[in-house]
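[1] my questions are about this predicted structure, shown below with the sequence.
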Amino acid sequence: MTWASIDLNADLGEGFGHWRLTDDEQLLSVVTSANVACGFHAGDAVTMRRVCDLAAERGVRIGAQVSYRDLAGFGRRSMDVPADELAAETAYQIGALEVFARAAGSRVSYVKPHGALYNRVVHDEEQAAAVVDGVLLSGERLPLLGLPGSRLHTMAEKAGLPVVTEAFADRAYTAQGTLVPRAESGAVISDPATVVERSVSMARFGVVTSRCGSSVSVRARSLCLHGDTAGAVALAREVRGRLEGVGVRVEAFV
């Protein structure tokens, strides 16, 4: 499947106190959707408010990037969290961000798991169902952004929630269409030219080359551009410019 348009999302607000990881202001001039950290892997009240204000001002959609409660590990450590607890913590994070989104004149438009939780809900039905339950508990029937074919999307569709397929231009893929774990060599692609070419391939043709050289269908409606890598802003601008240059409209999915 290919798309006449594609959304560009980035993980933003990934700081804490005076420490900032992402160049939120510059990235918000490029992306169309902002995955805002909600305080569990990064972010705090002041940061969430600032990013929501900037996003609303620029017409960028605001998404709740929910995660395991893991500030020390940046949400990248897998945890066995009881389903009822994970559902409650998912709703808690969405609710916290919603306060600042509404104060900025916007709203939370979607939900995206972060890090270890993102990878876990690709295969783990119980954890995926807990995230879905958390979205429902928040009182909004929000779209869930995630990998095509994930258990998260299966459980969301069963609950009547919209799903949005996502791809990663700067992450290596397995032949099965899942992300190569970050702990493995070559999991993150750093060459800008390669990232740009993969972005075009995903947006126009719905395919990407896996680590073993095979073509993998990605069927992505949204393309993630990581904001915590070196040169992230320049690369995001280059990706957007190239997509628009080949006739792909860059616009939010909601």
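    That came through, no problem. Just so it is clear, the model here is predicted, and its values are computed rather than measured.
[2] CA atoms for contacts and neighbours, from now on please.
    OK.
[3] the stretch 151-254 of the chain: helices as residue ranges?
    Here the stretch 151-254 of the chain has its helices, by DSSP state H, counting those that start in this stretch, at 151-158, 192-205, 232-245.
[4] ok and the strand or helix carrying Leu136 relative to helix 151-158, angle-wise?
    In this assignment (DSSP states H and E), Leu136 forms part of helix 125-137. Interaxial angle, helix 125-137 versus helix 151-158 (axes from the mean of the first three to the mean of the last three C-alpha atoms, to 10 degrees): 50 degrees.
[5] pasting the second one now:
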Amino acid sequence: MYKIDLNCDLGEGFGVYKMGNDEEILKYITSANIACGFHAGDPKIMHETVRLSLLNDVAIGAHPGLPDLAGFGRRNVNVSPGEIYDMVVYQIGALYAFVKSEGGVMHHVKPHGALYNMAAKNKKLARAVAEGVYNVNPEFILFGLSGSELISEGNSIGLKTASEVFADRTYQLDGSLTPRSEGNAAIITDIDKAAERVYRMIKYGLVMCEQKKDIGIKADTLCIHGDSPHLLIFTRKINKHLKDLGVYIEKITHE
């Protein structure tokens, strides 16, 4: 039996601006990564997204990022492991308060954007993220790029981890994502192609990288970017395509 968790970055508006249609997206995913105010989101949006996630029985995760509203958290910032630790703890705490106030349970943590990519390659930053998560609650599941330092450090500290793959992004030979600065080479917009790639990752543990070679990959959870073009259509089709192929879509548990 093949199975996968579907996660999406949500609550990424700010003030009167809302990105996407979170209420509809929540019908087709199993885990929500909710922005915590540093790269996007604010108290009102966080609260609303938590409430909607609970109504749809979707697992709630904190989505901490670098303090970069203008750059949507996608620009590298020169920060120390200690600063990363504090940022992660602070943002987890903010979302956790809203989850608790609504009678829910927080499920996971997934770093956003540049923080995610930096922690994927830098062992010290990955350790800082993992320690921040563990020290708030060792029961939280840490989401990270398959094969990354973040997964390695999370495992070594005693966290349950979920190896993440991407439907709409291309890969490099070392297992990293193609940088967005490379434009069209980084993004997959063909939904059928994306779905077939994901199915191959789940069934065979392989993905074709940009250097035209298969690389090994572990697929516990599939990310659908909250700012993807035609997000709702993409999410519906990925959900249906995987189900048609016999893949069970379900949230990750500690079992």
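    Arrived safely, thanks for sending. Everything quoted here is computed from the prediction, not taken from an experiment.
[6] follow-up on the earlier one: what sits up against the helix holding Leu136 of structure 1?
    Outside of helix 125-137 of structure 1, the residues within contact range by C-alpha atoms under 8 Å, 6 or more residues apart in numbering are 83-84, 86-91, 94, 111, 120-122, 141-142, 151-152, 155-156, 159.
[7] closest one to Arg171 of structure 1 among the helices of the stretch 151-254 of structure 1?
    Closest to Arg171 of structure 1 of the helices of the stretch 151-254 of structure 1, according to C-alpha to C-alpha: helix 192-205, at 8.7 Å.
[8] between that closest one and helix 232-245, how many degrees?
    40 degrees.
[9] now helix 192-205 of structure 1 on structure 2. Mean distance?
    Once superposed with structure 2, the aligned residues differ from helix 192-205 of structure 1 by a mean of 1.9 Å; criterion: mean C-alpha distance after the TM-score superposition for structure 1.
[10] same for that helix, what does it pack against?
    Helices and strands touching helix 192-205 of structure 1, by 3 or more C-alpha pairs under 8 Å, 6 or more residues apart in numbering; DSSP states H and E, are strand 207-209, helix 232-245.
[11] flag every buried residue along the longest one.
    Going by neighbour count (16 or more other C-alpha atoms under 10 Å), the buried part of helix 232-245 of structure 1 is 232-233, 235-240, 242-243.
[12] just stretch 122-140 of structure 2 next, same as before
    Buried, per 16+ other C-alpha under 10 Å, within stretch 122-140 of structure 2: 123-134, 138-140.
[13] residue in structure 1 matching Phe98 of structure 2?
    With TM-score structural alignment defining the correspondence, Phe98 of structure 2 maps onto Phe100 in structure 1.
[14] pretty sure that match sits in a helix.
    Yes. Secondary structure of Phe100 of structure 1 (DSSP: H, G, I helix; E, B strand; the rest coil): part of a helix.
[15] for it, give me its contacts.
    Neighbours of Phe100 of structure 1 in contact, by C-alpha under 8 Å, 6+ apart: 48-49, 52-53.
[16] how near is Ile157 of structure 2 to Phe143 of structure 2?
    As judged by C-alpha to C-alpha, to the nearest Å, Ile157 of structure 2 and Phe143 of structure 2 stand 14 Å apart.
[17] compare the two (neighbour count), which wins?
    Comparing Ile157 of structure 2 with Phe143 by neighbour count (other C-alpha atoms under 10 Å), the higher total belongs to Phe143, at 25 against 13.
[18] how about that one, secondary structure?
    Following three-state DSSP, Phe143 of structure 2 is assigned to strand.
[19] separation between it and Glu149 of structure 2?
    12 Å.
[20] Asp5 of structure 2 - nearest residue in space that isn't next to it in sequence?
    Once flanking residues are discounted, Asp5 of structure 2 sits nearest to Thr221: 4.4 Å by C-alpha to C-alpha, 6 or more residues apart in numbering.
[21] that neighbour touches Ala167, doesn't it?
    No. With contact defined as C-alpha atoms under 8 Å, Thr221 of structure 2 does not reach Ala167; the gap is 10.5 Å.
[22] and the two? Which one has more around it.
    Comparing Thr221 of structure 2 with Ala167 by other C-alpha under 10 Å, the one with more neighbours is Thr221, at 27 against 24.
[23] wait, what's in contact with that one?
    Counting by C-alpha under 8 Å, 6+ apart, the residues that Thr221 of structure 2 touches are 4-7, 162-165, 252.
[24] which residue numbers in structure 1 go with stretch 42-55 of structure 2?
    The aligned range for stretch 42-55 of structure 2 is 44-57, by TM-score structural alignment.
[25] which one in structure 2 is aligned with Ala4 of structure 1?
    So, by TM-score structural alignment, Ala4 of structure 1 is matched to Tyr2.
[26] how near is its match to Gly93 of structure 2?
    Counting by C-alpha to C-alpha, the gap from Tyr2 of structure 2 to Gly93 of structure 2 is 34 Å.
[27] can you check His241 of structure 2 too?
    From His241 of structure 2 to Gly93 of structure 2 the distance is 36 Å (C-alpha to C-alpha).
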